[in-house]
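J.: Turn this into a structure:
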Amino acid sequence: MNRRRFLGAGLASLGAACALPAVRTAPAPPRVALADVRRLVVERAEPIAGRCRYVADLGARQVPQPILFARRGESFDGVIENALPQPTTVHFHGLTLPEAADGAGFDPIEPGARKRMRFEVKNRSGLYWFHPHPHGFTAEQVYAGLTGLLVVTDEDDDALDAALALAPGNRLALAIAEARVVGGAMRPYAPTAEDCLHGWLGNRALVNGQLDASWIVRPGWVRLQILNACNARGLLVAFRDGETLVPFHLLGTDGGLLAAPRELERVFLYTGERVDIG
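T.: As a prediction, this is how the structure comes out:
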């Protein structure tokens, strides 16, 4: 039995009774094919609070804060435009890329400047992400909202979705971050000496850039691909029904899908780590 059939058989045997509980609704971030992006603009959306965002220019339309999707083997050939008052980069975290396309901070894009980026997606299916990595500004810009999700798919991923028989809307890619909220407003990044020592921690959770985010899902399996996008906080992910922990299944990690699912009651995620659960 090959890996895809083994994974599908293992999931099918677990049964739909262990699906994650439904939650309320929230607007879904727009899905955009990575290959369709001609220009990725990095801009400040709220100057007072310092909030920033990515905008994907598709030629005919512009999409703010998209979730990017790519098939393994597809290519990106586009322009990164920096509309911030600070230098920035776009680092595709987890992808195997040449140094010229890595965006790791060695070649920052100055304010008002552009940089062409070309690469092929060679990695296995899984959740990847993109974020700024300029020296001295990374923490501030990530906190400000510059967290983008990239979902890579392939034949293994197709087999998993088929085994789960996912209903429309029951697969979600989620970036969990945090913000300091005072008087109903998000505070800009302004670390004290203590924050620099221990890390900038918030008091409210953000999911895909939204406070109090929630979704409606249909009965059956739910597949969640989760990124810890917090600046310094580790996350212990679990699901509860009252005081009872609800088991779930670990399907994949940063390195892609597992050979077979593992039943868990909780999973720890540190900053930048991802899990695929159902």
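
J.: hey, let's count contacts and neighbours off CA atoms from now on
T.: Will do.

J.: I'd like the distance between residue 142 and residue 157.
T.: Distance of residue 142 to residue 157, computed by C-alpha to C-alpha, to the nearest Å: 28 Å.

J.: So which of these two has more stuff around it?
T.: residue 142 (23 against 17; other C-alpha atoms under 10 Å).

J.: any idea how far that one lies from residue 77?
T.: 24 Å.

J.: Ok, residue 33 next?
T.: 12 Å.

J.: ok, now residue 236?
T.: Using C-alpha to C-alpha, residue 236 is found at 37 Å from residue 77.

J.: Of those two, which one has the most company?
T.: With neighbours defined as other C-alpha under 10 Å, residue 236 and residue 77 compare such that residue 77 has more, 16 against 10.

J.: Please generate a structure for the following sequence too, so the two can be compared:
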Amino acid sequence: KMMQEKLDSTAMIVDCEMLMDRFYLPRRNRYGGRVVWMPEVGFDIAKEAVEDRMKIQGLEAKHANTSPVGRGVQLRALHNIWDDMSPEEVKEDLLQYIQNIRDGNVEKTDLFARARLGKFLPTKKILFKVGKQIELPLLDESGKKQYKSTVVDGKIKKELITFPVDVAGTHYGEGATNPNASMNPDDDNAAYVILDGVQRGAAWYNIVLAKETKLDKGDSFYTTFVKDGPTWIPAGGYVSFSEPEDIEGYEIDVEKIIEKHVVGKLDHIMYGIGLSLDDLRPIRKKLTVADFFE
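T.: As a prediction, this is how the structure comes out:
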């Protein structure tokens, strides 16, 4: 009606999906807005909690696999920006949020993200096919390389003795649940060919922690980073598990969680206020020769 009156014509019909009183667009197709009106409920929606009437697009806070602390830091940043805080004030508030995580003032489960297996975990056979092996020299007890002598065209030739080492992680194949897992992506038994952190963590769980039920295609589970524990852990510290109690004996890598799941989720938001992720990272002291002597 407003547009019809302005244009003095009933030919113009505007269908409003929603109204927002605050809107933040740091980059194209990445935004967050605070809804105050929707056609179904009118302005009554403004009485709801802000978290229940936010329109978010292209930011990780919308993703189901974002950890609670990762989602929380993004929502906090948006709140601060909507409240007209200066970039420096936003930064200081986010640094306090991060420090609370570092000090252990959050629930442990809020550090965990969620993930899901969309395919089967690969068998050792699959990983061996796509894997890589390198040849390393065989050393004797004193650490010296060993050689063998062969006769070539009547001449004695020394050859370095080597042995193959798997660098593709074929041992993760022990965590497979489907012996018929296939490399064919169109097969009903399609399996992952390359394992990222989540899938390595799931395979690790099946190998190390699972007692009866193993993680399988279609399963959802927790995932996080650890840095020590009673067993071997995957490279990079990425572990997956069914229940928080499964990893009680492992030391959570809080700093890596902060970097990956908190600071790393703020790139677009920080960019929009003229700051970078480095503004949220600890300042590394540059050591000089004098620092090593009293």
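
J.: tm score of chain vs chain?
T.: The TM-score (TM-score structural alignment, normalised by the length of the first structure) is 0.24; 114 aligned residues with a C-alpha RMSD of 6.3 Å.

J.: Show me where the stretch 101-250 of the first structure has its helices.
T.: Using DSSP state H, counting those that start in this stretch, the helices of the stretch 101-250 of the first structure run over 138-143, 155-164, 193-198.

J.: residue contacts, the closest residue in space to residue 202 of the second structure that isn't next to it in sequence?
T.: Take residue 202 of the second structure and drop its neighbours on the chain: the residue closest to it by C-alpha to C-alpha, 6 or more residues apart in numbering is residue 240, 5.1 Å away. Contact partners of residue 240 of the second structure, counting by C-alpha atoms under 8 Å, 6 or more residues apart in numbering, are 198, 201, 202, 204, 205, 221, 222, 223, 224.

J.: In which helix or strand does residue 240 of the second structure reside?
T.: According to DSSP states H and E, residue 240 of the second structure maps onto strand 238-241.

J.: Please apply the same query to residue 257 of the second structure.
T.: Residue-wise, residue 257 of the second structure maps onto helix 254-257 under DSSP H and E.

J.: tell me what that helix is packed against?
T.: For helix 254-257 of the second structure, the elements it packs on are helix 87-102, strand 220-228, judged by 3 or more C-alpha pairs under 8 Å, 6 or more residues apart in numbering; DSSP states H and E.

J.: at 7 Å instead, please
T.: Helix 254-257 of the second structure is packed against no helix or strand, with contacts defined by 3 or more C-alpha pairs under 7 Å, 6 or more residues apart in numbering; DSSP states H and E.

J.: following it, which helix or strand shows up next?
T.: helix 267-272.

J.: which of the residues in that following helix are buried?
T.: 267, 268, 269, 270 (16 or more other C-alpha atoms under 10 Å).

J.: tell me how far the ends of stretch 252-269 of the second structure are from each other?
T.: Span of stretch 252-269 of the second structure from end to end, C-alpha to C-alpha: 27 Å.

J.: Please apply the same query to stretch 46-56 of the first structure.
T.: Terminal residues of stretch 46-56 of the first structure are spaced 18 Å apart (C-alpha to C-alpha).

J.: that older thread, just the buried positions in the helix holding residue 257 of the second structure, please.
T.: So helix 254-257 of the second structure, judged by 16+ other C-alpha under 10 Å, has buried residues 254, 256, 257.

J.: Include distance to residue 69 of the second structure when you put the residues you listed into TSV, please.
T.: Below are these laid out as TSV (distance: C-alpha to C-alpha, whole Å):
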residue	distance to residue 69 of the second structure
254	11
256	13
257	9
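
J.: out of those, who's nearest residue 70 of the second structure?
T.: When the buried residues of helix 254-257 of the second structure are ranked by distance to residue 70 of the second structure (C-alpha to C-alpha), residue 257 comes first, at 9.1 Å.

J.: Report the separation between that closest one and residue 97 of the second structure.
T.: Residue 257 of the second structure is 13 Å from residue 97 of the second structure, by C-alpha to C-alpha.

J.: Find residues that contact each of these two.
T.: Contact with both residue 257 of the second structure and residue 97 is made by no residue, according to C-alpha atoms under 7 Å, 6 or more residues apart in numbering.

J.: Now for residue 203 of the second structure, how many residues are close by?
T.: 30.

J.: Doesn't it lie inside a helix?
T.: Yes. Assessed with DSSP: H, G, I helix; E, B strand; the rest coil, residue 203 of the second structure lies in a helix.

J.: Next, the distance between the ends of stretch 186-195 of the first structure.
T.: 17 Å.

J.: what's the answer for stretch 193-210 of the first structure, then?
T.: One end of stretch 193-210 of the first structure to the other measures 28 Å (C-alpha to C-alpha).

J.: For the residue nearest to residue 211 of the first structure when sequence neighbours are not counted, list the residues it contacts.
T.: Spatial nearest neighbour of residue 211 of the first structure, chain neighbours left out: residue 205 (6.3 Å); criterion: C-alpha to C-alpha, 6+ apart. By C-alpha under 7 Å, 6+ apart, residue 205 of the first structure lies in contact with 176, 177, 178, 179, 211.

J.: Okay then, goodbye and thanks.
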